[in-house]
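S.K.: Sequence unavailable; structure follows:
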């Protein structure tokens, strides 16, 4: 019988191992940045082309490598950072597994130039798919330059699973930001398609945060610091009013290593209890310094998960430290949980006085009428609703709905049966500046003005995007300048054509800012800076939460941010138009994300309430 089990070739084994270490271009950036940091660099430069698919280049001025070390670095499990099993529990470097370079070389065309600080000449090594093509001496500055070209060139199936360039670029920028935050004493630069996106000088942490996320975050930073016998916590948290609906600006570093921990994130949320509405996330950049013997970082090849020896202790100290920082800055629970945190609060006074009811004009609403259901006489004034309250249904002029009448409507579609008008004159009023109430043949209709307007705008925005059309734009008398962080700037530039189709007239203004000279007509009156920033945040949240096309995501995001908010008083003409437009929609019943736009209470249900 022939033997079936055999050893795989090194090149194939490396490709398999690369599946865990190199998942996408950002994985390569992460591993190369960690190597540059471990090399003692004071300046690191990152260059990418085509979202890292064509080129990823990392240049550092660290100690460099000798000719032998340069060659050994591409062997699997070859590392300078640990030697014994005991070293695994005293890790003080970013890398230690000895897998990164071998994995990258297995799925890319890689070139490395390096020169040790004690050597006069350096070494250049060229590798394709784990196969060394050349190793020659070269004159190069101290440090290391690694260029990974044509990622997954020999694994086309993996390359086909990569996302669009904007998505992959965002992941790369995320890794760059994490490395830059972890090492504020190192100068970082980032170039995308030959354009400088970041130029970060060596500085202190607060300045690094502002350089990465923009001047707007300067006023929201709250220092957080706590030191005990077992660990030290330091960093910054954001003020509650600046919390966002999207994740992405939450950073934990343990011994300078970025980690992901839902458990510690819960500790932060617990510290903010009473200060934040649900489903929003505070900003924080927090560093935990703890003895390496108290943690285990050898949990996953990506090294973003760690285990603490006493996780509950870390949780308690972290919560206490954040609560202390909030108390020092007099942050107390004072947020109105009913308001939409993404917009400025509105007044909550009740609307519509009695005099406004007398100004309501008579009008037939074809959206509320079915040709199969005959029209009935209408309610001419509010007094009719109350004049027979002291009589039984049989004595009053208004007929009670019988069970046979109710059953006769159930055979017709719900949109027809429930939305048939009761009269030629239908009274529609706004309740508490949040809802619109009107009468139907079968009961009453209550519309959520915020949800209804979101559905209307979504369908208005989606059509031109799908049909390659451009909506008319309202030209601004004074252009609006909007600074953005580099990551958001990349996102806007990637979708500028679709934004133009929606009605935005945008142009780059300097390195990381936009000038807006036109906007959709529905956005007139909005704070355009707030609207565009909210659109970007909503787009990123949708991108992380749902599987949507770019066009649908943009339409959803803009509709969410531009629609009427609770607390907005509407004139009667606006109420009429809102109802008309809602029931002209293709799907009027729900918002794009599945919330109800209106509810119907039938006469049968109303009668049941009072008969109980």
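M.R.: Okay, I see it. Everything numeric here is computed off the predicted structure, so don't read it as measured data.
S.K.: When you work out contacts or count neighbours from here on, use the C-alpha atoms and nothing else.
M.R.: Fine.
S.K.: buried set for the helix or strand where residue 111 lies?
M.R.: Element membership for residue 111, per DSSP states H and E: strand 109-115. For strand 109-115, a neighbour-count test (16 or more other C-alpha atoms under 10 Å) marks 109-115 as buried.
S.K.: before we move on, what SS does residue 335 have?
M.R.: Assigned by DSSP: H, G, I helix; E, B strand; the rest coil, the conformation of residue 335 is coil.
S.K.: To what extent is it buried, counted in neighbours?
M.R.: 14 (other C-alpha atoms under 10 Å).
S.K.: Could you check how far the residue lying closest to it once chain neighbours are set aside is from residue 341?
M.R.: Once flanking residues are discounted, residue 335 sits nearest to residue 275: 6.3 Å by C-alpha to C-alpha, 6 or more residues apart in numbering. Distance, residue 275 to residue 341, by C-alpha to C-alpha, to the nearest Å: 12 Å.
S.K.: ok, now residue 257?
M.R.: Where residue 341 is concerned, residue 257 sits at a distance of 32 Å (C-alpha to C-alpha).
S.K.: Use this one as the comparison:
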């Protein structure tokens, strides 16, 4: 007797549901995508008890005939594709014909639909399908109840209500961002939680979903080639997150995961955010369907794009250029005003401030300017830049705070704080970039330099990586089994620690599995710029401060250090008056 047999349709659908329907948010995604494919421009989602009891999706799309409404619950029944050619030119969100049969195999379903005349009501309860004529407006209403009633293990796997609701909100948010031309509304336990206008304005949609603060800190981004178009918004540093979930990429109206694109966005923000922070980005891509393969993952979440490398390089170049076209000077953190309710029985004593007549210099206020003889330091070396690249407003240094921050008047009634170490990092970083871009930027080490590695490290230092090291001025020649002789190092500045630089860069090359020229170049220069810069707790004279400000204003990106920390924070006249309650006086 044969051991192999064909599974019955009910069991096959339940297996498919295990891949497609993981939780209530998966149901919402599939049903909303069906509504979008039906050309709906108004979609409402209702959730009861985190989706365990009921999920309802209403749309004003094209609707279905009675025959199509019944056939839609058959496995692999779809109106989206009809041939192999269509599979590689997909223009819809769904195409496999798995969603409705998968959902109906693990829940009870009611589908009410109409094309504008006679409506149809299809019910599936305990995997038994019935249909009847019903009155309905044009569009479709799908109601899901008792989700996972026949798969107790899956039901037990669901998280707490607030967690499942959060997943549903996240799914709903990404669908709305991918389709700003559609009006969406989400109700959870009969309360309206999210709503968009459907006017086609992506920034308005972001404001509806994330609030005014996010919308005010966005920079528009657009790029177009013959193969693809990109429209969206880049978040400023104020919107940085602790995880990468706010990097939202939509492709042809579908929220997708593209690892190389996400990595490119993070790399492009390298100069603007700290290493542990991630940007808020919403980008909508329109790509010729023939260049994209959506049939990779069961949920169609991950896709492949034939020109992904080209796209990655474009993003790494264009995102910094776009961000630098706007004002990126950091602002002080704003907190809610403290309101104290005075009690009748409380009594107050007059506050008296006592000042000593004779104050020693070391006890003087934190903001100070001293004669250079008091605290001798080595001369501050500033590398001059191109005089034509001045972006900052007029800044006049007036002192130093904690021997770390330069205090400046901004010429408009406010003041700025400049982190002297971060500023010099930025100045040196761009100076070293200029050095490495010149054809003759290397020389032999001042003293013979030999680098010893472990056997494992030698294996990881491949020929390709040795060639990449040449681009940052380091030429290594094998010298024994696990040793290399350094023949060339870059000419950065007089007296820098050549061995420390070489070892740092080699360590970067060894520990990165997928190392490219851009990343190695950036990391090498960042490491050198940090070590060559003045430190905190170092005294600067007024003339030194002026040199720092002058050189900083000539850099391409005076707003952040190479590691993404802010260089300058500005307190405007308006913000100061607001803090002291002087607005309007």
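M.R.: Looks like it came in fine. All values reported here derive from a predicted model rather than from experimental measurement.
S.K.: re earlier: more neighbours, residue 257 and residue 341 of the first structure?
M.R.: A side-by-side neighbour count of residue 257 of the first structure and residue 341, using other C-alpha under 10 Å, places residue 257 first with 24 against 19.
S.K.: Please give me every residue in contact with that one.
M.R.: Contacts for residue 257 of the first structure were tallied using C-alpha atoms under 8 Å, 6 or more residues apart in numbering; they are 94, 182, 304.
S.K.: Where do the helices of the stretch 251-400 of the first structure begin and end?
M.R.: With DSSP state H, counting those that start in this stretch as the criterion, the stretch 251-400 of the first structure has helices at 262-271, 311-328, 354-357.
S.K.: whoops, the stretch 501-612 of the first structure was the one
M.R.: Applying DSSP H, counting those that start in this stretch to the stretch 501-612 of the first structure gives helices spanning 528-545, 550-562, 572-582, 603-611.
S.K.: From those, pick the one with the highest average neighbour count.
M.R.: helix 550-562 (a mean of 23; mean count of other C-alpha atoms under 10 Å).
S.K.: helices or strands next to that helix in the packing?
M.R.: helix 449-466, helix 496-502, helix 528-545 (3 or more C-alpha pairs under 8 Å, 6 or more residues apart in numbering; DSSP states H and E).
S.K.: got those helices as CSV, with distance to residue 73 of the first structure columns?
M.R.: Compiled in CSV, those are given as follows (distance: least, C-alpha to C-alpha, whole Å):
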stretch, distance to residue 73 of the first structure
helix 449-466, 50
helix 496-502, 43
helix 528-545, 36
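S.K.: Quick one: closest of those to residue 291 of the first structure.
M.R.: Ranking these by proximity to residue 291 of the first structure (C-alpha to C-alpha) places helix 528-545 first, at 34.7 Å.
S.K.: in the second structure, what residues pair with that closest one?
M.R.: Alignment of helix 528-545 of the first structure against the second structure: no match, by TM-score structural alignment.
S.K.: Please name every helix or strand in contact with that helix.
M.R.: Against helix 528-545 of the first structure (3+ C-alpha pairs under 8 Å, 6+ apart) you get strand 473-483, helix 486-494, helix 550-562.
S.K.: Run through who's touching the longest one.
M.R.: Read it as helix 550-562 of the first structure. Helix 550-562 of the first structure has contacts (C-alpha under 8 Å, 6+ apart) with 453-455, 457-459, 461-462, 465-466, 498-499, 522-523, 526, 531, 534-536, 538-539, 542-543, 592.
S.K.: need the contact list for residue 493 of the first structure.
M.R.: Residue 493 of the first structure neighbours (C-alpha under 8 Å, 6+ apart): none.
S.K.: about what we covered before: of the contacts of residue 257 of the first structure - the most surrounded one?
M.R.: Neighbour counts for the contacts of residue 257 of the first structure, by other C-alpha under 10 Å, peak at residue 182, which reaches 23 neighbours.
S.K.: Alignment lookup: that residue to the second structure.
M.R.: By TM-score structural alignment, residue 182 of the first structure lines up with residue 178.
S.K.: Distance of that match relative to residue 23 of the second structure?
M.R.: Taken as C-alpha to C-alpha, the span from residue 178 of the second structure to residue 23 of the second structure is 21 Å.
S.K.: quick revisit: can I get the helices of the stretch 251-400 of the first structure in a markdown table including mean neighbour count?
M.R.: Converted to a markdown table, those look like this (neighbours: other C-alpha atoms under 10 Å):
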| stretch | mean neighbour count |
| --- | --- |
| helix 262-271 | 17 |
| helix 311-328 | 18 |
| helix 354-357 | 11 |
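S.K.: any chance of these in JSON lines, plus distance to residue 176 of the first structure?
M.R.: Formatted as JSON lines, the helices of the stretch 251-400 of the first structure follow (distance: least, C-alpha to C-alpha, whole Å):
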{"stretch": "helix 262-271", "distance to residue 176 of the first structure": "21"}
{"stretch": "helix 311-328", "distance to residue 176 of the first structure": "26"}
{"stretch": "helix 354-357", "distance to residue 176 of the first structure": "58"}
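S.K.: Identify whichever of the ones you listed lies nearest to residue 163 of the first structure.
M.R.: Among the helices of the stretch 251-400 of the first structure, the nearest to residue 163 of the first structure by C-alpha to C-alpha is helix 262-271 (25.6 Å).
S.K.: That closest one corresponds to what range in the second structure?
M.R.: Under the criterion TM-score structural alignment, helix 262-271 of the first structure matches residues 259-268.
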